[in-house]
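Enquirer: Sequence unavailable; structure follows:
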């Protein structure tokens, strides 16, 4: 019964397919068709903008590619509309890859400006291409034949539009509940965190850009054969802005928000086009002004869109009818993920050799040298500004070296890892936490930890996405979640695995980051100020955990300011000041070292 209720929303959508058989006004059917078409495009923007954090104003151009490709092939060459769909998707993929290779490298305000630029370029291409009919467009587009039925009316097209919409919504939900989906959601946590977990962020951005473009192209194909004529007007910048409006209004991070936003704005636009001319005259497009005002109000009072508060309202008043929020099921019998062989105790696993890092005229790290051995906890300490976090970023690949070398353990001996990106370094066996906790607060504790296993037993990115959409990834997904659950048990957070990560206390969040790093199956664990902000009891629990990991054979390199914590935990210490190593040795020796006392206390009499 619960399973049926969990899919109740899709059952309701499927029931909408029966509407054309009912004696409803033709206007309702037309409105429903446009809501469905817009929702398919908005669904791509939910993935791209709401979840991936990549703002695009140019999706209408991809709608135009799908519409014009099928229109041209079916009118000029008499091809089947279904061949037009395939051709439109192929052209869209090629165009999206070409555009995305440039656009997805942009960030900040340059990204939306870039999408406006290529959106306008394609719009003017449609209007100036002779073979596309210029601004008059193409007419006489044939109807779609679907299992022997000729879809030559709005009522008949309604079923196809909404059937495709339902399938697209299911596909996107399946994608988001998988390893590639967690990688997509990890983009919101920042490029540094995602790359440190092994996610190739550029590839992921390009993938979701292509998927969003494909959804827009499908909508364009449906639009062309619904209208039976196309011209450039619906594929301009205004349409691209409206699609983004729909996504934001509904709830940019919600799959159901795409449908809700499309319905709200389509109905509202229709009403405003009737009411505003009667009140203000027909000289201007006043609905655009109203849309702008409404969007400002929405961003002020409901920044996550209409869907989240609506969902809370429905759950409160219809809690006996709606299912509770579903939790991921962990299969303890799932096949174990492959694990790397750990080096024997006391084997040299990390060699920092005369490492230098210069920022302009500032020498942040100056010829620093130290080693880490297997099964050792080594502390990197020093006053603020000593260069400790910079050293961490050099080892983990966040920053490139200016000079020197960093060598890490491999089956073929120590190999230089300087210059490798973070995702390659974590694949070799170095995992890290962050000075300032970097979690996806809206995701569960279990899913946050599972991001750490992203590279384990991983295949081709495109194949993984397809397998997740059609649910062929269930075995590997079960293994990933079982591994995440196992690491949570290892660090003592198993009882919180289904809680939202943002609801945990700071100490628990830091432990969660360690569990996520352990999910990478590392040889060396880098911990950047893991005790910062923790209470005394939490520090004692953290120290006990790190000693337990050392006993299990884990090697740990940590940066920390709490001297009591460090002295009672580490086997060896390296002290830095102004980017230079000033001392190295066992904790007892470091406590008496004159240079260390000078750096911390200003000298002693």
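Expert: Done, it's in. As the structure is a computational prediction, the values presented were derived from the model and not from experiment. Numbers count the residues shown, from 1 in each chain.

Enquirer: switch to C-alpha atoms for all contacts and neighbour counts from now on
Expert: OK.

Enquirer: Which stretches in the stretch 1-150 of the chain count as strands?
Expert: With strands called from DSSP state E, counting those that start in this stretch, the stretch 1-150 of the chain shows them at 138-139, 144-146, 149-151.

Enquirer: wait, the stretch 401-550 of the chain
Expert: Using DSSP E, counting those that start in this stretch, the strands of the stretch 401-550 of the chain run over 403-408, 415-416, 430-432, 524-528.

Enquirer: For the ones you listed, give me CSV that also has mean neighbour count.
Expert: Below are those laid out as CSV (neighbours: other C-alpha atoms under 10 Å):
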stretch, mean neighbour count
strand 403-408, 20
strand 415-416, 15
strand 430-432, 29
strand 524-528, 25
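
Enquirer: could I get those strands as JSON lines with distance to residue 243?
Expert: JSON lines is the format used below for the strands of the stretch 401-550 of the chain (distance: least, C-alpha to C-alpha, whole Å):
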{"stretch": "strand 403-408", "distance to residue 243": "48"}
{"stretch": "strand 415-416", "distance to residue 243": "48"}
{"stretch": "strand 430-432", "distance to residue 243": "39"}
{"stretch": "strand 524-528", "distance to residue 243": "42"}
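
Enquirer: one more structure, for comparison:
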């Protein structure tokens, strides 16, 4: 059975549920839909973006209280009076207010890392919760009642079985938009956040913008849920918007599958139903006093996290028949899918990259001392030296990850000291990493398409509404061409984490090539490759050189280096001790002593 038929069956079941179920169960389904909408934002924020937030319940409250205030207060200021006419207008105000608050809180919070980020979300979540309970205009802890029902095309949604359809229509639409967003250039940028910011920035991703986008989207989903909740209950007080509810939302995401769109629905459903069953069952078993369901629920959560830390949705996917699983396919490029514009490579022999007397100090340690080198168009330059020689430090300074203490680095004639990796990538420099940095659960094709991030321009709204399909086809077609170029054309739809280490290194080269660079920085690309794979890599690099590309290569395999490169720079203790043609360097006494084991 095709996945779309399963979705159609689910929609059909949801459509008839209020006609067959008693009101109590319809109410439970309403709560599941409202919770799932909030958890969907956490899937983006925590599961995909890698940022843990305990404050989502506060954004739910922001959406709920905005609508409650605007629809119940009699003497609104003139500039707000228009919004009291309809709950639909209060929704617009609520979303705008939530967006403003989210942008402010995100700008302050998302620069934190480690455990400071979730602690920061706890801080502002508690602040908003107590604000709701403190302001007399919001009813204090007593709350606000008498909210009007939502009217849709003249139909008053004043009962649970009526507003049920709106709740679930909004949820399913949000899930569709979220899936569209993830299956796009912007989505790959968001998913790259969990692969490491250094890698993402080197591919041209503005990581702070990506964090802010996903934080904003998750806040808007929460506010939308709060608006629906307020007009479902027709009453609002601070209790559902406290820290305990923020923790419940995280539990829902973890139970269902924190990185899965459908896991949001699964987790919200399981936790809501499980709580209800425990509240009904445990008093019969253990007596009517005490909150035993909280204890039992906590033990169940711990057991689940031990047995299935990725949640239940991945388990269901593994158990499902292959015919039920969605398959991503890319049609062969046609005349309607033009190639992306290519960068004009510099003339052969032109200086691409130049390091002038670069020194890098870390306190009293001098990692690089007066280092100079040049890389020219159409050549391969090898940077070699024993472990601890300072190669990686210099490599990071050349690529914008680090900044020299003194000296200058020029790329394409521009001084790039202190500029971001993203800015340097836009100038035409692309790199690989000593320790492979991939997104293992994404396909090989998607990983490589990340390298073409700067070659696209469609934004979040275009992605969510699938207005970016032409550009997306071009980006994926380019990624496929680069994979075929490096010999991985048979692995397009395999998960990147399933490849052997050597293949993953080749994948990184394909990703770097997808950025259309004029300079490649390769950090030990032959490590982990078998003999035949090294030969194929050497042929590829030689072909790139003949096309006019400049390549800076850090490598320990001397047989591979000396038979391939045009020039060699040798480092020891942060200094350049030799440079020249491979055959000259191999005979240099200082090199033999420092790197090749000394003279005989």
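Expert: That came in fine, so what should we check first? Owing to the predicted nature of the structure, the values given are computational and were not obtained by experimental measurement.

Enquirer: For residue 123 of structure 1, find the nearest of the strands of the stretch 1-150 of structure 1.
Expert: Residue 123 of structure 1 sits nearest to strand 138-139 of all these, at 14.9 Å, using C-alpha to C-alpha.

Enquirer: now for the closest one, which elements pack on it?
Expert: helix 59-76, strand 229-230 (3 or more C-alpha pairs under 8 Å, 6 or more residues apart in numbering; DSSP states H and E).

Enquirer: What does residue 386 of structure 1 correspond to in structure 2?
Expert: Matched to structure 2 by TM-score structural alignment, residue 386 of structure 1 sits across from residue 389.

Enquirer: Make sure its match is indeed in a strand.
Expert: No. According to DSSP: H, G, I helix; E, B strand; the rest coil, residue 389 of structure 2 belongs to no strand; its state is coil.

Enquirer: tell me, stretch 547-566 of structure 2 lands on which residues of structure 1?
Expert: Counting by TM-score structural alignment, stretch 547-566 of structure 2 pairs with residues 552-571 of structure 1.

Enquirer: End to end on that stretch, go ahead and measure it.
Expert: Start-to-end span of stretch 552-571 of structure 1 (C-alpha to C-alpha, to the nearest Å) is 15 Å.

Enquirer: what comes up buried for it?
Expert: Residues of stretch 552-571 of structure 1 classed as buried: 553-561, 565-567, 569-571 (neighbour count, 16 or more other C-alpha atoms under 10 Å).

Enquirer: quick check, nearest of the residues you listed to residue 466 of structure 1?
Expert: The closest of the buried residues of stretch 552-571 of structure 1 to residue 466 of structure 1 turns out to be residue 554 (C-alpha to C-alpha; 36.0 Å).

Enquirer: Now residue 379 of structure 1: which helix or strand?
Expert: Here residue 379 of structure 1, judged by DSSP states H and E, is contained in strand 377-381.

Enquirer: got the angle for that strand vs strand 524-528?
Expert: Comparing the axes of strand 377-381 of structure 1 and strand 524-528 via axes from the mean of the first three to the mean of the last three C-alpha atoms, to 10 degrees yields an angle of 30 degrees.

Enquirer: how far apart are strand 377-381 of structure 1 and its match in structure 2?
Expert: By mean C-alpha distance after the TM-score superposition for structure 1, the fitted strand 377-381 of structure 1 averages 0.1 Å away from its aligned residues in structure 2.

Enquirer: Need the contact partners of that strand.
Expert: Contacts of strand 377-381 of structure 1 with the rest of the structure, by C-alpha atoms under 8 Å, 6 or more residues apart in numbering, involve 372, 388, 550, 555-561, 566, 569-576.
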